[in-house]
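J.: Next one to model:
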Amino acid sequence: MGRPKQARAVRTREALLLAAAEVFDEFGYPAASVSKILARAGITQGAMYFHFKSKEDLGRAVLLEQASMLELPATPAGLQQLIDMTLYLAHELQHNVLFSAGVKLAVEQSEAGLGDFSVYQDWMDRFRAELDEGDAHGELLPQVDTAEFARVLVASYTGTQLMSRLESHHRDLPRHIAVLWSYLLPGIATPATLARLIVDPERGRVPA
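T.: Next up, the predicted model:
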């Protein structure tokens, strides 16, 4: 009997997390009530409190688990993989509600009372691993500090996606990320690497 109960608990938690993400994404955190989330999930208040004690707990879970439904590379492979990853993320922001809501909460943490920098650190670490791999294979210019550039990239990506969300609900985000790379790459990649890198907004698109 233990396994069915455990599986049901996992499904309940996932339903709550996705419902919260949908409501946060649609209404914004301040206007997202617990009653809206429960109605969206079709779950009782008692079931929710077994997993999450408050709306704040749900918000933190959406923030910290934003990447849990993404298909990210298992191992770093260098600059082309990093570029492809950022374009994949741009496409995911258009339809992956958990990722979209988590990114939105990361930007609007003051409204949610969260103040958690770890999600930004996680992306910086992931991007730096790709840069370090590229550096090990001679892809980067000698003056590039991979930790520093990873921070610049996360900050630039955050600003670009925020502007795109306001302007077009992320419809134009892949194109803007490709433009961002067109300006960033000459400052970090060797000429030989630059000549073979592909920056195409359609790269990273998940087949329908």
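J.: rest of the way, CA atoms for contacts and neighbours
T.: Will do.
J.: Name the residues that touch stretch 52-69?
T.: Residues from elsewhere that reach stretch 52-69 (Cα atoms under 8 Å, 6 or more residues apart in numbering): 17, 20-21, 29, 33-34, 98-103, 105-106, 112-114, 119.
J.: wait, stretch 106-114
T.: Looking at what lies outside stretch 106-114 - Cα under 8 Å, 6+ apart - the contacts are 29, 30, 56, 59, 60, 63, 105, 115, 116, 119, 158.
J.: Another sequence for comparison is provided below:
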Amino acid sequence: MVKQERAARTRESLIRAAAEVFAREGFTAASIAAISRRAGVTSGALHFHFDGKTSLALAVEERAARTLREAAAAQGERVDADGPLRVLVGSTDTLLALLAEDVVVRAAFALSADTGHGSRTDLRRQWRLWAAELLVAAERAGLLAEGVSPQEAARLVVALTVGLDGLAGVEPGRSARQLLTRIWTVILPGIARHEAAAAVLSEVSEDNETD
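T.: Predicted structure coming up:
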């Protein structure tokens, strides 16, 4: 049992170390030596748990996908109480927090777009499907503007929200969350009925004032 627990801790340490190196250097430039040093283990110990750099990258992506599923499930529990549009906005805030605070999620998003790595986990697609699910629920509730496709709106939401942690550096003095609020102020009135958009944006403004 002790040996299994030690092995599990080593595996977790390697996944996090790999994520940190991938996030900093990208998949191609990252090396097994750098990852093993970061984890504080030998290259031999690394190879005991993973076949190589590719299997480490896949493990990082799988862990991030699980984190996103858990976050979506937690947000989904609020749909009946808060409504699908409010949960959609809250989900983007959650995603932004994960990108900023969880290096595994941040590295996995970068890996899924890295042409040097054959990703098997499309996190952007996972995020788009979740956004589309909420927008379909909004359509059924009569909250979307006339003629708006939930699937097309979901693609727009993903395009405008993924990578916001990097955009904060483009506009000094503005946090990524401030940029996210600005984005919703622009796009929500275009995809939702006026009264529905106004109600959600009012709540977002109140949340920002209390932060």
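J.: Contacts only, for residue 47 of the first structure.
T.: Shown in contact with residue 47 of the first structure (Cα under 8 Å, 6+ apart): residue 12.
J.: Give me the secondary structure label for the equivalent of it over in the second structure.
T.: Using TM-score structural alignment, the partner of residue 47 of the first structure in the second structure is residue 45. Following DSSP: H, G, I helix; E, B strand; the rest coil, residue 45 of the second structure is assigned to helix.
J.: out of the contacts of stretch 106-114 of the first structure, what pair is the most spread apart?
T.: Maximum pairwise distance among the contacts of stretch 106-114 of the first structure (Cα to Cα): 22.5 Å, between 56 and 158.
J.: and the counterpart of residue 121 of the first structure in the second structure, what helix or strand is that in?
T.: Correspondence of residue 121 of the first structure to the second structure, assessed by TM-score structural alignment: residue 125. Using DSSP states H and E, residue 125 of the second structure sits within helix 123-140.
J.: tell me the secondary structure for the closest residue to residue 121 of the second structure other than its chain neighbours?
T.: In this structure, residue 121 of the second structure finds its nearest non-sequential neighbour in residue 61, 6.2 Å apart by Cα to Cα, 6 or more residues apart in numbering. The three-state label given to residue 61 of the second structure by three-state DSSP is helix.
J.: Distance check, residue 61 of the second structure against residue 111 of the second structure.
T.: 8 Å (Cα to Cα, to the nearest Å).
J.: likewise residue 20 of the second structure?
T.: Between residue 20 of the second structure and residue 111 of the second structure the distance is 12 Å, computed by Cα to Cα.
J.: The two: who's more crowded?
T.: More crowded of residue 20 of the second structure and residue 111, by other Cα atoms under 10 Å: residue 111, with 27 against 21.
J.: Which residue in the first structure aligns with the more buried one?
T.: Going residue by residue (TM-score structural alignment), residue 111 of the second structure aligns to residue 105.
J.: next one: the longest helix seen in the first structure to chain centre, how far?
T.: Ordering each helix of the first structure by length in residues (DSSP state H) puts helix 2-27 first. Computed by Cα atoms, centre = their mean, to the nearest Å, the chain-centroid distance of helix 2-27 of the first structure equals 19 Å.
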